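Student: 3D model of this:
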Amino acid sequence: MADERHIRIEGDAAGNIIITGNANRIEVMPGMRTQEPEAPAIVSAIGPNPYVGLAAFTERESERFFGREQQTALLWQIFRGLYTDVPEASPGQTTPVRVLPILGPSGSGKSSLARAGLLPELAKRPLPGWQTSRVVVVRPDAHPLEALAVMLARLATREAAPVAKTREFEEELKRRNQAGDYDGLRRIVDALPGIDTSPLIVLVDQFEEIYTLCQDTTERDQFVANLLHAAADRSQHLSVVLTLRSDFLGQTQQHPDLNRLIAAQGVIVPAMSSAELRDAITKPAIYANPPLDAATVDLLVAETDGREGALPLLQFALERIWEGMAHGIPPAETLRGIGGVGGALASEAQRLYDRLTPEQQLVARRAFLAMIQLGEGTQDTRRRVEIADLVAHAEEAEHVRHVLRTFAGRDARLVTLATEMDGTDWAEVTHEALFEHWADLREWLDRGRTDLRFHRRLTEAARNWQEQGRPDGSLWRSPDLDLLQAFHRRAGDDMTAGEVEFMSLSATKARRAWRLRWLAVIGLIVLTLAAGGMAYVAQLSSRQARVAEIRAERRFNDVRELANSFIFEFHNAIKNLAGATPARELLVRRALTYLQRLSQEAEDDLSLQRDLAASYLGIGDIQVSTGNVDEAAKSYQQGLKIFERISQANPTNVQAQRDLSVSYDKIGNIQAATGETQGALERG
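Tutor: I've put the predicted structure just below:
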């Protein structure tokens, strides 16, 4: 349906938004489909609610986006200049970079200005030579390269979830060219059909997520480098619009080129004037019918003007006022009931929370905390979370969804539910204003930050373990396992089924490894004592054996050291006794059996590996003294292999190099004694 500003907004079957106007067409490809709340059953005498609450305005709501006409015109003029104010190329001249940064504090309306202001304006007033343009909206999240690759793959294939093409594009984005530049984005865009006549705009919304959510600095750098390289290409196939919270300007110094661009080309979104606020309040109501009364408008302007981050609070209050009008409640009465513009959000959140059962309140608390990214020297920010990660191990997914829908309903929309094109369901707090103003949520945050940080680390570890094929090497060991088990005792009900399984298998592996190590060590001691005729050890009562086991568990390292020394000291004590050779040979055979079993559990323990290697060399010495030179060579080789692995893992470790040298000497001595002169010389 056409509006007074001469544009037409429609959606296609794939969920894209088509804006047409003045012989121009802009296709906007959003990252997700928002799950719209169910319409109320009541039949209202007034028009549909024209206010968006905490959510940002998008292209779909542009006909209700008022009060920012001056800023929209300014953005259009600056964006136009990125394409038209390009000097002729000359030697040594730097190519202009088509990046438009839109900056402002939380709640200033950056995203709304970009999506409901600039993009529709480009449809209404196309740039010279533009007839069609394409826009991909990218939220960086924890993996910005993947997020960008997904949108590019969808654009290139027109498929909802092109998995193979996404992987291909992600690899392209990670690759440098011969000059050392990350030019993957430029190459991908250059290959898009019709790119010469249909340029691409990459709108990176909430750019600060590359610093708050992305923990991989390499991926972060590659993402920024790809954007800047493609935006500087003289083909003018691509431009970048990004929205960034101004309190994250300091973080952009990690990328000096980007930081300088922001300083030179960034647009700071100013606070709305009283007149602009009045337009934002009154004009949508006129569009929907009926208009708000003058007294209510004056009060809303007075409570909003000059208040930082107040725009989402104003929209939320207006949304509640309109809902009240639909039920016949006067605006002034609704405004008093919700505590004015400043109190509306907190009172509504508390009202919905108090309606829940105690069990549902636990779900709500866990979900809201999970949807907050804890600031490290910066303010906390919102965080998108896969709904599956909000389901604790003893819960049903539908139970969690029901609680989330309570806060995502049409009369609240404190939480936004969305679905990716591959069917993955996500949830996020609609605006940071929620945890800035809701007292209970702030208290939960202040009380549980340490556990929250640990839980995030656990979630990431469990997810990586699953994605890597569940290898034993990715399971946790002490001290991480000890911390995890303590966390489980405190907050086990908040852990997902995958996290509980990760903990359980980590503990199982740790117990199995300890038992095998303990059995091997105790076996060596028992065998050594038995070889000396001390058979009474085998007759210990079960109670005594348990006491011995507990003591061995507490002092495993002492027991291991005892076994390693005792077996060889015992051998040295009996080696010159008449008739001791059979006992010595039995000692060697059984010791090798236990060493082989122990070596299977020593892969991740360098200290245990070194003890094993030293034991193999010691066994080899005994075998040489009993005349079993061939077997001694095998034992020496076994010890050498272990020492080589240790050396490769610690190439600068002096002790590891000494151990290697000792192994080479022993093998060289055997080769020399058996006539393998060449091998001995090579070892030497």
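
Student: from here on, contacts and neighbour counts on C-alpha atoms
Tutor: Fine.

Student: for the helix or strand encompassing Gln360, packing partners?
Tutor: Counting by DSSP states H and E, the secondary-structure element that holds Gln360 is helix 358-370. The elements that helix 358-370 packs onto, with contact taken as 3 or more Cα pairs under 8 Å, 6 or more residues apart in numbering; DSSP states H and E, are helix 340-354, helix 397-408, helix 439-467.

Student: so Leu203, which of the three states?
Tutor: Here Leu203 is recorded as strand under DSSP: H, G, I helix; E, B strand; the rest coil.

Student: that one contacts Leu148, doesn't it?
Tutor: No. Taking Cα atoms under 8 Å as the contact criterion, Leu203 and Leu148 are not neighbours in contact, 10.3 Å apart.

Student: looking at those two, which one has more neighbours?
Tutor: Neighbours per residue, other Cα atoms under 10 Å: of Leu203 and Leu148, the larger number sits with Leu203, 27 against 24.

Student: please report the distance of the residue most central in space within the chain from Phe207.
Tutor: Taking Cα atoms, centre = their mean, the centroid of the chain lies closest to Ala142, which sits 3.9 Å from it. In this structure, Ala142 and Phe207 are separated by 11 Å, where distance is defined by Cα to Cα, to the nearest Å.

Student: one more: Leu617?
Tutor: When distances are taken as Cα to Cα, Leu617 and Phe207 turn out to be 59 Å apart.

Student: which one's more surrounded, these two?
Tutor: Neighbours were counted for Leu617 and for Phe207 using other Cα under 10 Å; Leu617 has more, 25 against 22.

Student: who's in contact with that one?
Tutor: Contacts were defined as Cα atoms under 8 Å, 6 or more residues apart in numbering; by that measure Leu617 touches 635-636, 639, 663.

Student: now show me the structure for the sequence below, then we'll compare the two:
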Amino acid sequence: MVDAVVERLVKDHFLVVHGDSGSGKSSLIAAGVLPNLEQGVARGGARWRTCSTTPGQDPLWNLARAMAGIHASAPKVSELRSALNFGRDAAVALAKLLRRDTDDHFCILFDQFEELFARGQDSSEAKLVAELLIGLHESRVAGLYAVLTMRSEFLGACARFRGFAEVVNECQYLLPAMDDADLVRAIQEPMTLYGGVVEQDFTEHMIAGSASAQDQLPLIQHGLMHMYCRLPPAGEPSSGGKPTGPRKLSSGPGGCASLGELLSRDADDVADAATKSIAHVPGTSRVVEDIFRALTDVNADGQAIRRPQTLAQLVATTGAEESVVRVVVDAFRAESVSFLRPYGRGQLSLEQRVDIGHEALIRCWRRLAEPIDGWLIREFKNGLVWRSLLVQADSFDKNESSLLSPQATEEREKWLKRRNQAWSERYGGGWARVQKLVEASAQRAAQDRRVQLDLDVKTQTAKVYRIVALAVSLLALGALILAGYAWRARREEQQAYERELEARSAAAAEQKRTEQLVSGLRQLTADTTDNDLRPKLEGLIASSKTGSTPPSSLVPVSDVPSPSPAPVIATAPRLYIHYSVPTQREAALQLGQRMQGKLVGSAPVEVPAARMVKYQGRNELRCFRKIDCKASAELRQQLGAQLKTGVPALADYSASYENSTAMRPGHYELWLTPDAL
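Tutor: This is a model prediction of the structure:
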């Protein structure tokens, strides 16, 4: 394969080697073709010098710097850069500057040539590079050769530059897949150059662990480096104490089902170690993620690709300190890691580009490639969010009422805290416009919240007022109903009381008239001398005693004077005893027991309670209704018989309580002085 490429290159002076990502294009040229040329194998002793470059952001300057380092007496970078401005004649100019004699041959490797197409067909530098290669092929300039590597899917992009597609068609070399024999040689032979041995079992393990992967060669390379870095140096004692022989790879990496898993695990280890080393700096927990999100992208076909950035751009995009970014980048480009390039320990300048070593890392590192929540898909989604904000900002510029919703505003404010202006340039810029949109939306949201809060307070207050008004209305209605029932009950009781009082008064009056009649009849009987009249009068007296109605013709009842009826107690009186000193308690209780059940008129007295009160005054019986006050004489007389101080005075409170529903008819209170009992 190397010989075939060398033969084509020498014949056409220009060769395009293309194939899938991970097919070994760069390895074939850098580790096979260029060393073969430098060693002068089958070249008739010709002196070959080689250099390598990538287009990057400054393809012409990168090429000039690479050629200036070919040998000590090479022209200055500025001279070589000026020669590249000659278009298709640049190849002739470069040959004159580089060749010292006819034995000098120079071969330039344009690695990752697809980076040139990222600049677009209007880029003057990209056109000059294409013109240089077209002129090199057409003129077959003696001593100058060029080979470029690129992925096959970019072949169509070569048509962007006039005449370049025709040259590529004549000079392309599609890299065939390596068979097992080629893979065995690629794994075992490099080790022999350094006095080591790769055993067959290990080789088969490497091939099997990468057989189904797109990035077979990069994965095998990483697996070899992983195992080689863990071997003890030749001649040093092993763990058993015996000196080891030549360094030997005899067993595959343990704990991993595939080389892709091994790469992902090693990348995790480097990331964790780097994060731990910068943990003392606040806000650095996601610097590794931010760096790799900046170094990767998704193309129009949905494929993950590399996105080289200068160190200064990484510092600006991540927002981290330069020293922090350097620690992370250096950890991933160390010689035993090589996930980022430029490889090695040399300090990078801020203008040097940092790039992912191979796209196998993008596809195999789970943290980066996980399809649901990997770093790459997160960055892609964030780019969509930013572009949607730019569209909204355009609408806001035209109409200031075109704002974000309150919920979207809150989400975007939090989201923007991890973004900055440098990051936004990746997706079209407009940082100030988006900030203005979000700030205006936040102000409107705050205003809406205040209005809503005021409305909620008013609504709640009105609701409370309605509830209170309803409660008061219900209470008032309940009180009115209860008052109505109480008034009705009191009225009915009062009416019944008055009817009973009238009936008793009428009965008493009738009894009095009967007694007066009997007394008059007795007097007439005693005074009469008429023997015929005497039996009749005695009959009338007997009839009066038995309740019979006397003949009105015999006795002129109307002539008998009728005295005024005396008031009587209509309902059972209730007597509440109030004593004024503690020593009266027993005597007051005994008084209550003696009065309990005594008849006043025809009603028994009830004594519900006796209690002590602070009282200074006279012994008095208090009544609260006029009718009760009129009927209190008999009760006062009975109380007078029980008290040391005689009959208590009557205290009439009917003026204040006549219509009160709190006092039932027949309610009396006995208030006693300390000397009453």
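
Student: rewinding a little: what do Leu203 and Leu148 of structure 1 both touch?
Tutor: Counting by Cα under 8 Å, 6+ apart, the residues touching both Leu203 of structure 1 and Leu148 are Val138.

Student: equivalent range in structure 2 for stretch 34-47 of structure 1?
Tutor: Per the alignment by TM-score structural alignment, stretch 34-47 of structure 1 matches no residues in structure 2.

Student: what angle do the helix holding Gln360 of structure 1 and helix 439-467 make?
Tutor: Relative orientation of helix 358-370 of structure 1 with respect to helix 439-467: 70 degrees, computed using axes from the mean of the first three to the mean of the last three Cα atoms, to 10 degrees.

Student: quick one: helix 358-370 of structure 1 to chain centroid distance?
Tutor: 21 Å (Cα atoms, centre = their mean, to the nearest Å).

Student: what does the helix or strand following it contact?
Tutor: Past helix 358-370 of structure 1, heading to the C-terminal end, the next element that is a helix or strand (DSSP H and E) is strand 372-373. Counting contacts by Cα under 8 Å, 6+ apart, the residues outside strand 372-373 of structure 1 that touch it are 212-213, 380-383, 429.

Student: what's the average distance of the helix or strand just after strand 372-373 of structure 1 to structure 2?
Tutor: Using DSSP H and E, the helix or strand that follows strand 372-373 of structure 1 in sequence is strand 381-382. Between strand 381-382 of structure 1 and the corresponding residues of structure 2, superposition yields a mean separation of 2.2 Å, by mean Cα distance after the TM-score superposition for structure 1.

Student: how many neighbours does the corresponding residue of structure 1 for Ala257 of structure 2 have?
Tutor: If you follow Ala257 of structure 2 across to structure 1 using TM-score structural alignment, you land on Gly339. Close neighbours of Gly339 of structure 1, defined as other Cα under 10 Å, add up to 15.

Student: quick check, Gly339 of structure 1 in contact with Ala346.
Tutor: No. Under the criterion of Cα under 8 Å, Gly339 of structure 1 makes no contact with Ala346, lying 9.0 Å away.

Student: counterpart of the host helix or strand of Gln637 of structure 2 in structure 1, which residues?
Tutor: Following DSSP H and E, one finds Gln637 of structure 2 within helix 633-640. Under TM-score structural alignment, helix 633-640 of structure 2 has no counterpart anywhere in structure 1.

Student: for that helix, buried residues please.
Tutor: Using 16 or more other Cα atoms under 10 Å as the burial criterion, the residues of helix 633-640 of structure 2 that qualify are 633, 635-636, 638-640.

Student: ok so, going back, what's the helix holding Gln360 of structure 1 in contact with?
Tutor: Applying Cα under 8 Å, 6+ apart, the external contacts of helix 358-370 of structure 1 come out as 353-354, 383, 385, 390, 400, 403-404, 429, 441, 444-445, 452, 494.

Student: report the buried residues of that helix.
Tutor: Burial within helix 358-370 of structure 1, assessed by neighbour count using 16+ other Cα under 10 Å, is assigned to 360-361, 363-370.

Student: cool, stretch 8-27 of structure 2 as well?
Tutor: Buried positions in stretch 8-27 of structure 2, judged by neighbour count with 16+ other Cα under 10 Å: 9-10, 12-26.

Student: before we move on, what about stretch 630-648 of structure 1?
Tutor: If you call a residue buried by 16+ other Cα under 10 Å, then stretch 630-648 of structure 1 has these buried ones: 632-633, 635-640, 642-647.

Student: specify which member of these is nearest to Arg489 of structure 1.
Tutor: The shortest gap between Arg489 of structure 1 and any of the buried residues of stretch 630-648 of structure 1 belongs to Ile646, at 36.7 Å (Cα to Cα).

Student: what does that closest one correspond to in structure 2?
Tutor: Looking across to structure 2 (by TM-score structural alignment), Ile646 of structure 1 lines up with no residue whatsoever.

Student: ok, Ile646 of structure 1 touching Leu606?
Tutor: Yes. With contact defined as Cα under 8 Å, Ile646 of structure 1 and Leu606 form a contacting pair (6.7 Å).

Student: that older thread, the helices and strands packed on helix 358-370 of structure 1: which one's closest to Arg477 of structure 1?
Tutor: Using Cα to Cα as the measure, helix 439-467 is the one of these that comes nearest Arg477 of structure 1, at 12.3 Å.
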